[in-house]
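>>> Predicted model, plus sequence, below.
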Amino acid sequence: MTYNFDIELQPWVSMLPTLDVSDPVAARAMLVQMSASIPPFEAPEGITITSGEAPGPDGEPDVPVLIFSPNDQETDRPVVVYAHGGGFVTGSADGDLALPAQMAAEAGAVVISVNYRLAPETPFPGPVEDCYAVLLWVEKNSESLGIDPARIAVAGVSAGACFAAAMTLMARDRNGPEICFQMLDIPVLDDRCSTPSMLAYPDAPIWTVKSARDSWRHYLGPDASGDVPAYAAPARAHDLTGLPPAYVVVSEYDPLRDEGIDYARRLLGAGVPTELHLFPGTFHGSGGAIPAAAVSQRMRAEALTALKKGLQS
């Protein structure tokens, strides 16, 4: 397959590793090794990052969180419950600091980043139930967190966007909390891995079709059948009515591209206000891997603009 990558991304492609998650332990070790060469993170001015814990799902451990708070002492700020990416099997809240910190700084929001349990050690439904437990905790503790319970948004990147989409379904079906906005950035949504983009871009940079299939295998567990629940794979949801307004980002040369487009189209068909952005010449994770490129900066700026608007409701 010939890829017409954005001119600023092209020189970097050959230097980017593919995230092979067939062996989750090895994948995690590779990411730790790569992160050792990255300069220490510095929070934006006016943002404080603290650690906390939310009560876990019934009978399960508490869920660690990172809390990104503006230092303005306001008591009615919006809040974003954020889930990091990593193919269900890698990543952590501590390893994904830049985007939630920027959300807090530019949207004036408290951002709660969920350190959910990882597969395959904890397959579905554990990780997404961790995220929903944090959502419940945020609403219950709105006063102490200094947030407005009427302005709760969810957001996530890649596998984290799967959890964000699932949280909206769970909140609708379980009578709350009320969510005002969902931001789905290069989302993982469909375990069937059979869309045209999956077939067209099997060897795309960073995230291949094999990686996608391996990650779903780890997340759904050894006992998974063809009857996969919508809370695991939101693309399988039959009814998308009553969900919050959405902003969906997809990349042109991403095997996941079409499942994001299809989900956005179905949200619109269900009467959900939805904004869909496809960025030409990009691939899965290119915005985070090559943040200085103009297209990466545009992706980030437009997502933050949409988030700020979504939090005004």
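Noted; the coordinates are in hand. Numbers count the residues shown, from 1 in each chain.

>>> C-alpha from now on. contacts and neighbour counts both.
Will do.

>>> So which residues of the chain form helices?
Assigned by DSSP state H, the helices in the chain fall at 24-35, 98-107, 126-140, 142-145, 159-173, 196-200, 209-220, 257-269, 286-289, 294-310.

>>> So what touches the last one?
It refers to helix 294-310. When contacts are defined by CA atoms under 8 Å, 6 or more residues apart in numbering, helix 294-310 is touched by residues 6, 8, 103, 106-107, 153, 180-181, 183, 245, 247, 279, 282, 286-288, 290-291.

>>> rerun at 6 Å
107, 181, 287 (CA atoms under 6 Å, 6 or more residues apart in numbering).

>>> Ok, which of the helices of the chain comes nearest residue 251?
Nearest to residue 251, of all those, is helix 257-269, at 5.9 Å by CA to CA.

>>> tell me the angle the closest one makes with helix 159-173.
Interaxial angle of helix 257-269 relative to helix 159-173 (axes from the mean of the first three to the mean of the last three CA atoms, to 10 degrees): 20 degrees.

>>> Packing partners of helix 257-269?
Of the remaining helices and strands, none touches helix 257-269 by 3 or more CA pairs under 6 Å, 6 or more residues apart in numbering; DSSP states H and E.

>>> Quick one: distance of it to the chain centre.
Helix 257-269 has its C-alpha centroid displaced from the chain centroid by 16 Å (CA atoms, centre = their mean, to the nearest Å).

>>> tell me which residues in stretch 242-255 are buried?
Buried residues in stretch 242-255, counted by 16 or more other CA atoms under 10 Å: 243-255.

>>> For that stretch, report the contacting residues that lie outside it.
Stretch 242-255 is contacted from outside by 180-186, 197-198, 201, 257, 272-284, using CA under 6 Å, 6+ apart.

>>> Next one for the comparison:
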Amino acid sequence: MLTAGAGQAVARSGIASTDSDGLAMVDPELREGAKLILSRPLPDPLDHKAILGMRAKAPPPPAALPSPAPAVELRRVPGAQGQPDVGVAVIGARRDGVLRPAVLHIHGGGFIVGRMEDTFPASQALAEELDCVVVEVDYRLSPETRFPGPLEDCHAALVWLHGNAEELGVDRDRIAIKGESAGGGLAAMLAIAARDRASVPLCFQVLIYPMLDDRTGSTRHVPPFIGTIGWNEAGNVVGWTSLLGQPAGMASVPPGAVPARVENLAGLPPAFIGVGAIDLFVDEDIAYAQALIRQGVPTQMLVVPGAYHGFDFIAPASRAARTFTASWKLALGAAFLKASGDRPGT
């Protein structure tokens, strides 16, 4: 559920487990970050009051990088029918006549916490490195807003991005989506919704340790050394229950709300899925990648040994994080290149 700046945000917001046995499985370069997370146990009980407390205790968002870094423009865009307008941040838009690829980015936070501002510096860096436009979505959090509200906010932002591509200097054929943790789950939901509604064609989806299955921690459990650092089973149950408005792991869920339960995955955009080997989501992420592959969706899957949830934000200078980040950026850049080459006449 972590977002950029998680080294501070996790430590101060209490997103953790007190089970230190998992440290033996952690990559040595990542252990200091793991200890920081484990020093702040998850609130018990994790009720609505505790969730509000976690939001209140979150550190100030990191300042956007100053010029000459890509500029950040805050906007309000039309929401879905009957829904409020949606806040977005447009990063790296340039009106120089060149059409660039774009990424709609969705922040993490277990569906219950998190802010788009937390990821501004990382998105500025991405916009600069890949010469693309990044649009951040300020989607509504749960439990105040249940499914499909957060998804509809993300879809509205995607429709706006596609519809205003020329103004933003965006190539409509090269629009991708990306998210981490709950943001990765919403990105997976969004890819499915965009396909089902035939609304916006997507060239790629980047799912970083995505939160895909409400049954994890409720009716399905992981080995004791998995999911003890960064996000645990108890938090996962609360996050999904908050989003769905019903207990996690029930026999039926609203259509499209839980990507792992969607049977038809054919026709989705190519995907990159990355997760740590001791992340709570490792089993569900591997299973989702396998399901995509079985249904003909080109998919890359990367599992990082000794890595826990959010390791790349907490220890970005580690070899594991640098390799991980380079891998998904390479995949995204290749998808942009392929999409430009797939045009008729090119």
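Arrived safely, thanks for sending. The model shown is predicted, which means the values in this text are computed figures rather than measured ones.

>>> Need the TM-score between these chains.
Here the TM-score for the pair of chains, by TM-score structural alignment, normalised by the length of the first structure, is 0.92; 312 aligned residues with a CA RMSD of 2.3 Å.

>>> ok, back up a step: closest to residue 86 of the first structure out of the helices of the first structure?
With CA to CA as the measure, helix 159-173 is the member of the helices of the first structure nearest residue 86 of the first structure (6.2 Å).

>>> any idea what residue 143 of the first structure aligns with in the second structure?
By TM-score structural alignment, residue 143 of the first structure lines up with residue 166 in the second structure.

>>> what about its match, distance to residue 112 of the second structure?
Distance, residue 166 of the second structure to residue 112 of the second structure, using CA to CA, to the nearest Å: 34 Å.

>>> between these two, who's got more neighbours?
Between residue 166 of the second structure and residue 112, counted using other CA atoms under 10 Å, residue 112 has the larger neighbour count: 24 against 16.

>>> quick one: contacts for the aligned partner of the more buried one in the first structure?
Aligned by TM-score structural alignment, residue 112 of the second structure pairs with residue 89 of the first structure. Taking CA under 6 Å, 6+ apart, we find residue 89 of the first structure in contact with 24, 118, 119.

>>> burial of the first one, as a residue count?
What that stands for is residue 24 of the first structure. 22.

>>> Quick check: closest non-adjacent residue to it.
Spatial nearest neighbour of residue 24 of the first structure, chain neighbours left out: residue 89 (6.0 Å); criterion: CA to CA, 6 or more residues apart in numbering.

>>> repeat for the last one
Excluding the flanking residues, the one nearest residue 119 of the first structure by CA to CA, 6+ apart is residue 89, at 4.8 Å.

>>> and the residue nearest the centre of the first structure, how far is that from residue 223 of the first structure?
Residue closest to the average C-alpha location in the first structure (CA atoms, centre = their mean): residue 156, at 2.0 Å. Distance from residue 156 of the first structure to residue 223 of the first structure, counting by CA to CA: 27 Å.

>>> Could you dump the contacts of helix 294-310 of the first structure into CSV with distance to residue 15 of the first structure and neighbour count added?
Output for those, formatted as CSV (distance: CA to CA, whole Å; neighbours: other CA atoms under 10 Å):
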residue, distance to residue 15 of the first structure, neighbour count
107, 34, 24
181, 36, 28
287, 15, 20
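
>>> if we can go back for a sec, still contacting in the second structure, which of the contacts of residue 89 of the first structure?
Retained in the second structure (both residues aligned by TM-score structural alignment, their matches' CA atoms under 6 Å) from the contacts of residue 89 of the first structure: 118, 119.

>>> In TSV, list the contacts of residue 89 of the first structure along with distance to residue 14 of the first structure.
TSV is the format used below for the contacts of residue 89 of the first structure (distance: CA to CA, whole Å):
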residue	distance to residue 14 of the first structure
24	23
118	29
119	29
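
>>> measure residue 229 of the second structure to residue 265 of the second structure for me?
30 Å.

>>> Which residue of the two possesses the greater neighbour count?
Taking neighbours as other CA under 10 Å, residue 229 of the second structure and residue 265 compare with residue 229 leading, 32 against 20.

>>> What does the more buried one correspond to in the first structure?
Per TM-score structural alignment, the equivalent position to residue 229 of the second structure in the first structure is residue 205.

>>> ok, and the closest non-adjacent residue to its match?
Closest to residue 205 of the first structure by CA to CA, 6+ apart is residue 18, at 6.3 Å.

>>> Give me the neighbour count for the one you found.
For residue 18 of the first structure, the count of nearby residues is 14 (other CA under 10 Å).

>>> Read off where stretch 240-253 of the first structure ends up in the second structure.
Counting by TM-score structural alignment, stretch 240-253 of the first structure lines up with residues 265-278 of the second structure.

>>> just stretch 104-116 of the first structure next, same as before
Under TM-score structural alignment, stretch 104-116 of the first structure corresponds to residues 127-139 of the second structure.

>>> in the matching stretch, what counts as buried?
Buried residues in stretch 127-139 of the second structure, defined by neighbour count with 16+ other CA under 10 Å: 127, 128, 130, 131, 132, 133, 134, 135, 136, 137, 138, 139.

>>> Tell me which residues touch the first one, please.
Put plainly, it is residue 127 of the second structure. So residue 127 of the second structure contacts 92, 133 (CA under 6 Å, 6+ apart).

>>> State the distance from it to residue 58 of the second structure.
Distance, residue 127 of the second structure to residue 58 of the second structure, by CA to CA: 26 Å.

>>> same check, this time on the fourth one
Plainly put, residue 131 of the second structure is 31 Å away from residue 58 of the second structure if you go by CA to CA.

>>> what do you get for the fifth one?
If you measure residue 132 of the second structure against residue 58 of the second structure using CA to CA, the figure is 29 Å.

>>> closest one to residue 48 of the first structure among the helices of the first structure?
Residue 48 of the first structure lies closest to helix 98-107 among the helices of the first structure, at 8.8 Å (CA to CA).

>>> average gap between that closest one and the second structure?
After superposition onto the second structure, the mean distance of helix 98-107 of the first structure to its aligned counterpart is 1.7 Å, using mean CA distance after the TM-score superposition for the first structure.

>>> That helix relative to helix 294-310, how many degrees between them?
Counting by the same axes, to 10 degrees, helix 98-107 of the first structure lies at 50 degrees to helix 294-310.
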